[in-house]
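Visitor: Fold the following.
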Amino acid sequence: MKIGIVCPYAWDVPGGVQFHIRDLADHLIRLGHEVSVLAPADDETPLPPYVVSAGRAVPVPYNGSVARLNFGFLSAARVRRWLQHGAFDVIHIHEPASPSLGLLSCWAAQGPIVATFHTSNPRSRAMIAAYPILQPALEKISARIAVSEYARRTLVEHLGGDAVVIPNGVDVDFFATAEPKAEWQGRTIGFIGRIDEPRKGLPVLMKALPTILSEVPDARLLVAGRGDEAEAVADLPADLRSRVEFLGMVSDEDKARLLRSVDLYVAPNTGGESFGIILVEAMSAGAPVLASDLDAFAQVLDQGEAGELFTNEDADALAAAAVQLLGDPARLTELRDRGARHVRRFDWATVGADILAVYETVTTGAMSVATDERIGPRGRRRLAKD
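Guide: Modelled structure (predicted):
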């Protein structure tokens, strides 16, 4: 099968959507399918052979964060050229409602189109206001996927229609077989995420850290991710700052090794999450998980059966839960075992088969994807103006 996948966000900026698309493409290629991914990328960004650059992205506030998106006349032309050259059996557009390549692809394509919705935002005024613009494009979608029940709910409430829920996938064995790193072991707490993005929750963890370290004096925090390290520890007592080690950006291999090494992985995210891929990765690596009780996180952790939950944005609750877990080896072992069993439902062997089943449903008896010539000059003027 010839499959075109559209990534809305810059390929060189790590994020859950980009990782999901990368891993899906790798999985499909291993199965023998022909895959091309269209994504925003700077000229100097090294790209896998299956990724086609749609040009430089620009930072835009989106869904409580800053996303690097790609839009406008030149981008639209590149989308149409990619579609014409690809002769795809199906295209799989991620975040088709975002002001980026996904929406441009919906406008430009006709034929079997699958769309995956990742966003969970129950109060998106922008999405409601944009509905008249989005509707003609979204009506062309043949099948819809949501990565969680909460992403599905956002879709239903804001854009209408429905979707099948298929979670993000993880190569469970990649994390489960990673080799722990000796210097990252020994009463360590792990955090992975963008340091300077408040919704990832590092400030909440930093606020809880003095209490944790006073009760567990030999504990330390390992932080992996990009951002201002000095600012991250600015509110931490000076004598405790040495107990935080910043690892910077880490490779996929080192991320797996980090998750295999820590005694406890903490996900203090404060909102804007529709799934929680890092939780699945942590469970795959055998790391006990302590996470804020966001609806999406609670769903991934089987309502607290596969990981501990604490009250969102409550640093005292986080500290109390972390201290209790670090002092209870039996509970940590129980969480490791439960997480390892629970996480198998997110393995690509299962998730990939479900996505392929959707592809097969929309391509049976259908023509291949083509460009929609109905856009015409008026549509081109609209894109040029945008």
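
Visitor: use CA for all of it now, contacts and neighbours both
Guide: OK.

Visitor: just the helices in the stretch 101-250 of the chain please.
Guide: Using DSSP state H, counting those that start in this stretch, the helices of the stretch 101-250 of the chain run over 101-108, 125-129, 131-138, 149-159, 172-176, 202-215, 229-232.

Visitor: Contacts for the longest one next, please.
Guide: Counting by CA atoms under 8 Å, 6 or more residues apart in numbering, helix 202-215 makes contact with 191, 195, 219-220, 232-233, 235-237, 240, 268-269, 313-316, 318-320, 322-323, all of which sit outside it.

Visitor: Proceed likewise with the subsequent sequence, for comparison:
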Amino acid sequence: MKVCIVCPYGISSPGGVWNHIQNLSHEIKNRKIDHIIVLPTSNYNLKNKNYYQIGKTFKIRSAGSIANITISPFIGDQVKKFLSYYNPDLIHIHEPFAGSLPMFFIKYAKCKIVATFHSNKGTWLYKYKMSTLFKSLYNKIDYRIAVSKSSKNYINKYFKNNYVIIPNGINTKNFKSYKTSNNSKILNLLFIGRNDKRKGLKYLIQALENYKFEFPIKLTIIGHEYKGNKIDGIKICNPGIVSEELKQQILINSDILCAPSLGYESFGIILLEAMASNTIVIASNIEGYNEIITHDINGLLFEPRNPKSIYDSINYIYKNKQHKDLIIKNGQNTLNNYDWNNISDKIIEVYKNLK
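Guide: As a prediction, this is how the structure comes out:
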């Protein structure tokens, strides 16, 4: 079987869709399935022969973030040429309406098409109800996957159909390093997120600035350049964008991951990575996150945009060590549903049934 996986986003700023595709690629490679990943050209150096680049990316504001996608109407011939050369048995397209690259693949495909819908908020094309333009392309899709209930509910508003939920996941083996017990009184607090308002960092900062903690805190901020003021009693470490390996190590050495996003999160990979690291998760009670976190069972949920709610969550975890250990244990049990070994089995089963 030859599978072509289409990623709509340039990877100069990697995100959840790209991580999903990389994990899927790794798993199907282990199962000896011939595949290639097609994605837009970017300034990221791709040396792997399993990548093929078509079209340049442009930064488009979408769903509270910036998406690097191809919008050129002139890449159709390149797509046709590639399909003729590679001749796939199946095309797996992620976010089929995110730019012109995936849409040209649907248009010119002569084989079965699987589409995975990741987002729970669409581009302006959706918001202005122009989805009728996509109906002829949509009808060519043979199998439809959504990564969460919120992404399924969103796409189903515009294209009513049967969607099978196959979630995002993580490679739990990557996080099996032993966590050293924190015998100091310092609470290691972690934020991971791009420099987007929707990630909600300012509300975490307000919680640390406006409320008095009875214990010292070290806040590490990954992926976001912090330009704010110093905070009394809070040590701030801001390494910016880090390697995957360093991110994993910082997660393992943290006590709490705080995810104060405002919305537009169809899923929460970083929440699972924290659980796999035996790190407590406190997160906004929003769609996507509350599908993974059950409050006070495998993490804590707080009110979005509410610094006092964040403050209360941090305090609760610090002062309830026994319950903290139970939350960590429940988090480990949650991971069974999101291990990439199990997820890839489901996706490959889809491939085989369509072939």
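
Visitor: Provide the TM-score value for the superposition.
Guide: After superposition, the two chains reach a TM-score of 0.93 (TM-score structural alignment, normalised by the length of the second structure), with 354 aligned residues with a CA RMSD of 2.3 Å.

Visitor: Quick one: buried ones out of the contacts of helix 202-215 of the first structure?
Guide: Among the contacts of helix 202-215 of the first structure, those buried by neighbour count (16 or more other CA atoms under 10 Å) are 191, 195, 219-220, 232-233, 236, 268-269, 313-316, 318-319, 322-323.

Visitor: Return the most buried member of the helices of the stretch 101-250 of the first structure.
Guide: Ranked by mean neighbour count, the helices of the stretch 101-250 of the first structure are led by helix 101-108 with a mean of 26 (mean count of other CA atoms under 10 Å).

Visitor: and it, what does it pack onto?
Guide: Judged by 3 or more CA pairs under 8 Å, 6 or more residues apart in numbering; DSSP states H and E, helix 101-108 of the first structure is in contact with strand 2-6, helix 73-86, strand 90-94, helix 131-138.

Visitor: Touching it from outside, list them.
Guide: Contacts of helix 101-108 of the first structure (CA under 8 Å, 6+ apart): 6-8, 39-40, 69-71, 75-76, 79-80, 93-97, 134, 136-138, 140-141, 371-373, 375.

Visitor: With respect to residue 297 of the first structure, which of the helices and strands packed on helix 101-108 of the first structure lies nearest?
Guide: Closest approach to residue 297 of the first structure among those (CA to CA): strand 90-94, 20.9 Å.

Visitor: any idea of the angle that closest one forms with helix 73-86?
Guide: Interaxial angle, strand 90-94 of the first structure versus helix 73-86 (axes from the mean of the first three to the mean of the last three CA atoms, to 10 degrees): 150 degrees.

Visitor: Taking strand 2-6 as reference, get the angle to strand 90-94 of the first structure.
Guide: Angle of strand 90-94 of the first structure versus strand 2-6, following the same axes, to 10 degrees, is 20 degrees.

Visitor: what's the average distance of strand 90-94 of the first structure to the second structure?
Guide: Once the two are superposed, strand 90-94 of the first structure sits an average of 0.5 Å from its aligned residues in the second structure (mean CA distance after the TM-score superposition for the first structure).

Visitor: tell me what that strand is packed against?
Guide: The contact analysis (3+ CA pairs under 8 Å, 6+ apart) places strand 90-94 of the first structure against strand 2-6, helix 101-108, strand 113-117, helix 348-363.

Visitor: mind redoing it with 10 Å?
Guide: strand 2-6, helix 16-30, strand 34-39, helix 101-108, strand 109-110, strand 113-117, strand 143-146, helix 348-363 (3 or more CA pairs under 10 Å, 6 or more residues apart in numbering; DSSP states H and E).

Visitor: what's the closest of those to residue 298 of the first structure?
Guide: strand 143-146 (16.7 Å).

Visitor: Quick one: average offset of the closest one versus the second structure, please.
Guide: In the superposition against the second structure, strand 143-146 of the first structure averages 0.1 Å from its aligned positions (mean CA distance after the TM-score superposition for the first structure).

Visitor: Check which helices and strands that strand is in contact with.
Guide: Helices and strands touching strand 143-146 of the first structure, by 3+ CA pairs under 10 Å, 6+ apart, are strand 90-94, strand 113-117, helix 149-159, strand 164-165, helix 348-363.
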